[in-house]
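1. Sequence first, predicted model second:
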Amino acid sequence: MLGLGTLAKKVFGTPNDRKIKATRPLVEQINALEPEFEKLSDDGLIEKTAELRKRALDGESLDSLLPEAFANVREGAKRALGLRAFDVQLMGGAFLHQGNISEMKTGEGKTLVATFPAYLNALTGKGVHVVTVNEYLAKRDSEWMGKVFAAVGMTTGVIWSGQPDAEKKAAYACDVTYATNNELGFDYLRDNMKAELDQIYQKYHNFAIVDEVDSILIDEARTPLIISGPSQDRSDLYTAIDGLIPSLQDDHYSLDEKSRNVTFTDEGNEFLEQQLIAAGLIPEGHSLYDPESTTVVHHVNQGLRAHKLFTRDKDYIVRDGDVVLIDEFTGRMMPGRRLSEGLHQAIEAKEGVQIQPENVTLASVTFQNYFRLYDKLGGMTGTALTEAEEFAEIYGLGVVEVPTNKPIARLDEDDQVFRTAGEKYGAMIDQTKEAREKGQPVLLGTTSIEKSELLSHMLQKEGIEHNVLNARQHEQEAQIVADAGRLGAVTIATNMAGRGTDIQLGGNVEMKVLQAMAENPEADPAQLRAAEEARHAEEKEKVLAAGGLYVMASERHESRRIDNQLRGRSGRQGDPGRTVFYLSLEDDLMRIFGSERLDKVLTTLGMKEGEAIVHPWVNKSLERAQSKVEGRNFDMRKNVLKFDDVMNDQRKVVFSQRREIMSSDDLSEIVSDMREQVIDDLIDEHMPPKSYADQWDTDGLHEAVKDKLTIDAPVQDWAAEEGVDDEQVRERLINAADEMMAQKAAAFGPENMRNIEKQVLLNTIDGKWREHLLTLEHLRSVVGFRGYAQRDPLNEYKNESFQLFEGMLDSLRETVTQQLSRVRPLTEEEQREMLAQMQAQQAQSQQAVDQAASQAEAVAEADASGDPLPGFVEDDPSTWGNPSRNDRCPCGSGKKFKHCHGRLT
């Protein structure tokens, strides 16, 4: 008998079915407009954009413009790229415009889908940001889809790290801007550290379309973006502590792999105390529990975490003497990203590389709070349904599963569970050989660099040719992915598996054409293309006959989404394919979540070596384990967000105040209010309300006024006058302060004075906000312990951070008033000294520029002649000049530096 829920679904359809059904009339409307738009000339498409833009600015709703806008873009894409969008792509675009996540399978053309809502929402003139997971994709998509936008008369920009200021500003001013999530977040923080309004990049947060939305808004949401500056060097402390960690025994600490946490036991604390006293890190007679020991204890804990929780070639790699983190979800390197609170320094000490100074936070924001700034948000991915609850709760985003253009023909097999990792890898190698014999391309998925290299080594022993795609081969990603679908190709990939790029059966025809053109620059491009397309069609037929792409995964990931992404590499656009997960009881997920019970079952069944257990129940049991982990990760992200929300309210106040100050021409009123408030506070402190004259501290008030306002006011004489109260003293002080500031304004000139006020205000706000962030960081790290006293850490954090924020505002008023009271025009001699200093600095920097230019010229000359750079010594990099990666090598080989001697450094 059917349950009520099942019966209702049969009669009414699922909520997803109803959403799909509701957009069908819209798609029909767009299709009906197609003949009309086909008749338009190329200029006609651009004129149509101008007409739609005018209607949008005149107040017509974007929903009513949607059919014409989508029809215009479809025609533009057809002419610019030869791609006619399918009905399901229009549907995905409509859902994005409505502020949803469109879940579309791999190969369904999500890159093109984004152009429809991006075009429609850019008609308002406020710009649209398309967010990608890496810079390669941002540049590729902006160039590729830029042709579509150009065909309909819109501008496209791209943002990347280290971009020149003028280029970045121009890119943000475009109708549609492609960028990575990191660069957008950092630019937002940088904007709020600028001193002039016209230096700001992000004028609006209108609409963002987030590609691979699950990776950006969920996987990366646990780590806030931080702009930081260096603090004092403490490398000796890290090195000394690192020397103690190897001497710890197993009973000195407890390791919890589930929560990725490690703590000292009582025995460990005693042992540690003795060692630290012996090493002179804690003074004799002190203990670990003294307040003075807090910093040392914190760093010892970080040292323990570095050794026991962070593994080389899995969590990070060492490259050119730097510890570079690896994203656990995508397997990509994250250069420039550092762990906070001394943990990165502890890993550097462990690896024996140069220890960089710890950083002080200058500005920070979480991805959750950054993307919630946008008026509207949309997202695309192949895997979002498993996290629908989180998207709805945190971002207010619905998830809609868009049907595929062609039915999925991929075969997803049940997991195969072996007792040992050796048996599992052996089975994978056998299957790879079998698939390769019939020409079927194979993609082997792994969870870490270490495991991808282990598999690679095993394939080499068997003489199987293959490519490896992991963080070390980051730069060759596009080429490796382009070849992964070729006849008999074998590719090993970490979790990223070419995310955002398509594995096409028979290989990527565009890449083949570009390669052929590079090899034969003289040949006719049209003939080359025709020949390559014919070869590609033939190879694709053979791959289809062999069964399409065979995806074998060597492990289950904590998150089902990552597994589903790997599966989704196969079976694009209705192609055949096959996927299977090979697991062993030694895998991390199996080991942590109940492999003992399974091991007993397998032993009882008397399984032979090399045999696998294959059953749907195993899949279900693993899915439950993954759901538990995902639930815990969601709670962790929610917790990070709850604490960041407290800071976010304060961040919004500070950042909006900064914008107000920057956009204002005259701040004298704000400065005057601050001065009056400082005087009020001084009067309240030294002449408390309802107190008698003999209780007033007039000497203290005189000194405080002299210090804070630089006014030598005869406060004692005023107070001694008959009938004078605190209110009259206050008024006299305000008048004296106003008079002094009026004199300063006259001395500087009104315009200069306004500029000084603006700079002092902005600099002081920035300084106080930095101090406040540091205090909140320390508060956040200790407030968790309040839970032991039955007090809610979050409420404690809210109350204390609010008090700290009020204290910061008081301190801000005081500092601004004090600094403005002390500014004075420079004497002629001081001006001459300052001018001489500036000229010396300019001469120094010009000398450095000239030196770099002469080196570059010498390299260019050597390159042109084929001779090495004068003074070039093969084994001495200091004689090579300072070539960039793409310059010609100074040895005179004619190759680029990165492909020649640059590889050795």
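-> Sure, I can see it. Values in this document were obtained by computation on a predicted structure and should not be read as measured data.

2. C-alpha from now on. contacts and neighbour counts both.
-> Fine.

3. right, and residue 394 touches residue 371 too?
-> No: between residue 394 and residue 371 no contact is recorded; they are 10.4 Å apart, counting by C-alpha atoms under 8 Å.

4. more neighbours, these two?
-> Using other C-alpha atoms under 10 Å as the criterion, residue 394 and residue 371 rank with residue 371 on top: 20 against 16.

5. OK, contacts around the more buried one?
-> By C-alpha atoms under 8 Å, 6 or more residues apart in numbering, residue 371 lies in contact with 208, 377.

6. Repeat that for residue 724.
-> Contacts for residue 724 (C-alpha under 8 Å, 6+ apart) come out as residue 718.

7. Okay, one more to line up with it:
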Amino acid sequence: MFARLARAVFGTSNDRVLKQFSARLPAIAALEPQVEGLSDEELRGQTARFRERLAQGEGLDDLLPEAFATVREASKRVLGMRHFDVQMIGGMVLHSGRIAEMKTGEGKTLVATLPVYLNALAGKGVHVITVNDYLASRDSAQMGRLYNFLGLTCGVIVHGLTDGERREAYARDITYGTNNEFGFDYLRDNMKYRLDEMVQRDFNYAIVDEVDSILIDEARTPLIISGPAEDSSDLYRKVDAVVAELVKDKETYEKDEKLRTVALTEGGAETVEQMLRAATLLEEGDLYDFHNVTLVHHVNQSLRAHTLFARDVDYIVNREGKLVIIDEFTGRMMEGRRYSEGLHQALEAKEHVEIQPENQTLASITFQNYFRLYPKLSGMTGTAATEADEFAEIYKLEVVEIPTNVPVIRQDNDDEVYRSASEKYAAVGTLVKEAQARQQPVLVGTTSIEKSELLSALLKKEGVPHAVLNARYHEQEAGIIAQAGRPGGVTIATNMAGRGTDIKLGGNAEMLAEASFDGPREGPEWEAHLAQVLEQVKRDEAVVKQAGGLFVVGTERHESRRIDNQLRGRSGRQGDPGASRFFLSLEDDLMRIFGSDRMGGMLQKFGLKDGEAIIHPWINRALEKAQKKVEARNFDTRKNLLKYDDVMNDQRKEVYAQRRAFMQASDVSETVEEMRRETIAAMVAKAIPENAYPEQWDLVGLQRQVHESLGLDLPIEAWGKEEGIDEVAVRERLEAEADRAAAARAADIGPEFMRAVEKSVLLQVFDAVWKEHLLNLDHLRQGIGLRAYGQRDPLNEYKSEAFNLFNTMLDELRERVTSLLLRIQISPAAPLPEPEPVMVTDMRHPEPDMAGAAGDPWTHAPADPAFAPAVAREVEGVDPRDPSTWYRTPRNAACPCGSGKKYKHCHGRQG
């Protein structure tokens, strides 16, 4: 009650923010006549004057009114668009480091030009992040005209650019690109070996378009670059044949659709064990014996593939015979993305297509931790308010709702609920035919390709002409959406998030003109044709408005309220008339899985009969509660992912900072010397434990290790017989001998050349041990959830063990660098061993895997196997036939025997 009274008197926090920014509007408006009087050259000269004032100590906030007035005027001259006052407020919200929620059709792309220009004046770079390459290219081309007019440079980062092109684009004042491209460039930069090869500069300011899609939906999974692991495609096929038979009996497994988990029943485990034995896959012991852990993993993933994932819903098999994931939020095919933990391979086996090899992580980062690298971050979208708590908790971003320029008059009808899906689709078909008869355009939203094609078949049967937009026809996306507002037009679309193209009533004149004109897009013929099409579109617009505007029909509720709101928001833009209605059935996934158990009983009380619909506000509220449950579950998933990644993020920041310091240093000899001393100290401490008696010393083992690791033949065993010798004396003698050997090697090849070798070796070994550390963390994370059965917190266990693994990695780094530099054989005349570049063939941002405890949403992108240190091949004296010459071969390196297997799976196999 008191809160309601306070809001009535003082307004909401949103109202207060809007009032604060609205107070600056008169100052901007007062400058408009003055700026209008400037010539084009004088207007362009404003940029240089603003930069001079910044150099003299003024702040960006001081320049805001004049800068915004300048952009508004430039936009009128270059783009033919004048910023509304609400767009000015949106620009101020973005400049202040907040999220601006603006309805569809309010011109968010134009709004961004205001803070982008103002912040670009500082010369530190501004990044504008979009959801796909098409929007990045379109917006940079359109808005780039405005920035170029004002004397700023604008670039774009899209897939397929060379490093040189990327470096040039990042050096510009403003850079457009997708979240994936920016994130992968960051990871790749931290895999380079020279500073001048890096493409990004220091982070400054970013505006994220469709911020909810990028920072919420796509943040459920990290960006990962990975290299190839061992091929086990034959095993996937054999296990798939077994599981395909197993799942025919539903008593063999238990499935939880809410959590998207599946597990074998006790009887199922016995059955599959017998089937695996019959298929000669289980040769000894029981299924759950330790040595069969890999087989259990393959069975579990194949079981998930057969029971939790459906073709044409979760993925499709494209024309090239490749299995491609469908984004549940946009309905688009996500080329290049792969499920993790062998699930993608299990799906490929299920669909009998070529099985791509598995991969291991080389570098990774979550979007949460990537975007928190920016000192200043803001975003814009049509739907953020429902996720305001998450934005505040994870990103420290406040959501501000910006009022529309013209009041929204769209009529949002209550949902209609039917008993069965067939009744629902019949009702949708009837409504579509009625709307088409009165020339009202209809946009029908579906949740999957399967359902969009089912509805398309139904409308074809009814003789209703329509267009279909889903992952199968994504190439025609912009054209289909742009024409969805024509009189009587019917468009079926699989999800509408981040489409980036407005539906204009009457159609998009420019696209219509281009589609119906064969000649060049210039000259009197083109102008006459365009004018003719514009006239037709105006007439069509009047017809559509008379018919009631765009009618949005939802055939199912999505898990997230935001997706429903995005679909609704396509209608009623800029004060246009419009309507929306959702058609549901008790067979819908959301109703069936997440709806209240009492929902069916409640509908019975309302008197729901076959072929009839129930329409009541209570239904809407019940569905909203179900959606909130799912949103809360997804938030927990993202928070859980972030908690684990924060552990790695601390290590990642430390490694990347240290690596960059090595790259910047011209001389790393002190670091190398310190590593040598620490390595020797560790060897001695292991052989001569504290407070141990001389007879307990392992000097024979120490002598052998010094020979193997440092290449030094020293009579250490004899030293132990000397009177008064102790641990300190042994360590000092070893250090002196190692120093002499290092100095002699430097003298042989030249001190300057030796410094270059040291730096090259240090960087390459650093990368090798970091890669192995990431693999160890992957393995640790996969099984850490089981610690909960022992009444221990998995996260605390992960933190503790990850810390120990990190220290082990540092020890390994010191040992390898010391060993390589004391053993490496390089002729002074030979060129410096160049690091082999990490030629990443593909990088992926995996599809969210909501499997909870049954799976981990981390997945991989293949990179070139040449990531291993090149210097290792310079070590002489390694005989493939003599294991005693192999020294300390890393467990994940290729076995020196030449088998092609990893050392740990060949001669390094333990036991």
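-> Perfect, I can see it now. These numbers were taken from a predicted model, which means no experiment stands behind them.

8. tm score of chain vs chain?
-> The TM-score (TM-score structural alignment, normalised by the length of structure 1) is 0.89; 831 aligned residues with a C-alpha RMSD of 1.9 Å.

9. With residue 681 of structure 2 as the reference, measure out to the most far-flung residue of structure 2 relative to its centre.
-> Distance from the centre of structure 2 peaks at residue 723, with 64.3 Å (C-alpha atoms, centre = their mean). Look at residue 723 of structure 2 and residue 681 of structure 2: by C-alpha to C-alpha, to the nearest Å, they are 21 Å apart.

10. cool, residue 300 of structure 2 as well?
-> According to C-alpha to C-alpha, residue 300 of structure 2 and residue 681 of structure 2 sit 46 Å apart.

11. Same question for residue 591 of structure 2.
-> Between residue 591 of structure 2 and residue 681 of structure 2 the distance is 65 Å, computed by C-alpha to C-alpha.

12. Repeat that for residue 63 of structure 2.
-> 60 Å.

13. ok, now residue 546 of structure 2?
-> Looking at residue 546 of structure 2 against residue 681 of structure 2, where the rule is C-alpha to C-alpha, the gap reads 86 Å.

14. With residue 251 of structure 2 instead?
-> In terms of C-alpha to C-alpha, residue 251 of structure 2 sits 60 Å off from residue 681 of structure 2.

15. Looking at these two, which is more packed in?
-> Neighbours per residue (other C-alpha under 10 Å) separate residue 251 of structure 2 from residue 681, with residue 681 holding more: 18 against 13.

16. Check for me that residue 97 of structure 2 belongs to a helix.
-> No: Residue 97 of structure 2: not assigned to a helix; according to DSSP: H, G, I helix; E, B strand; the rest coil it is coil.

17. Just give the nearest non-adjacent residue to the counterpart of it in structure 1, would you?
-> The equivalent of residue 97 of structure 2 in structure 1 is residue 99 (alignment by TM-score structural alignment). Nearest residue to residue 99 of structure 1, sequence neighbours excluded (C-alpha to C-alpha, 6 or more residues apart in numbering): residue 378, at 4.7 Å.

18. Residue 357 of structure 2 too?
-> Distances taken as C-alpha to C-alpha, 6+ apart put residue 231 closest to residue 357 of structure 2, at 5.5 Å, once the chain neighbours are dropped.

19. repeat for residue 257 of structure 2
-> That would be residue 593: by C-alpha to C-alpha, 6+ apart, it lies 6.7 Å from residue 257 of structure 2.

20. ok, which stretches of the stretch 651-800 of structure 1 are helices?
-> When assigned using DSSP state H, counting those that start in this stretch, the helices of the stretch 651-800 of structure 1 occupy the ranges 668-686, 698-709, 715-720, 726-748, 750-783, 793-822.

21. now the angle from the first one to helix 698-709?
-> Our comparison of helix 668-686 of structure 1 with helix 698-709, counting by axes from the mean of the first three to the mean of the last three C-alpha atoms, to 10 degrees, yields an angle of 160 degrees.

22. Quick one: list the elements packing against helix 668-686 of structure 1.
-> Counting contacts by 3 or more C-alpha pairs under 8 Å, 6 or more residues apart in numbering; DSSP states H and E, helix 668-686 of structure 1 is packed against helix 698-709, helix 726-748, helix 750-783, helix 793-822.

23. what element comes up after the last one heading to the C-terminus?
-> Downstream of helix 793-822 of structure 1, the next assigned helix or strand under DSSP states H and E is helix 828-865.

24. That's all I had, so thanks and see you.
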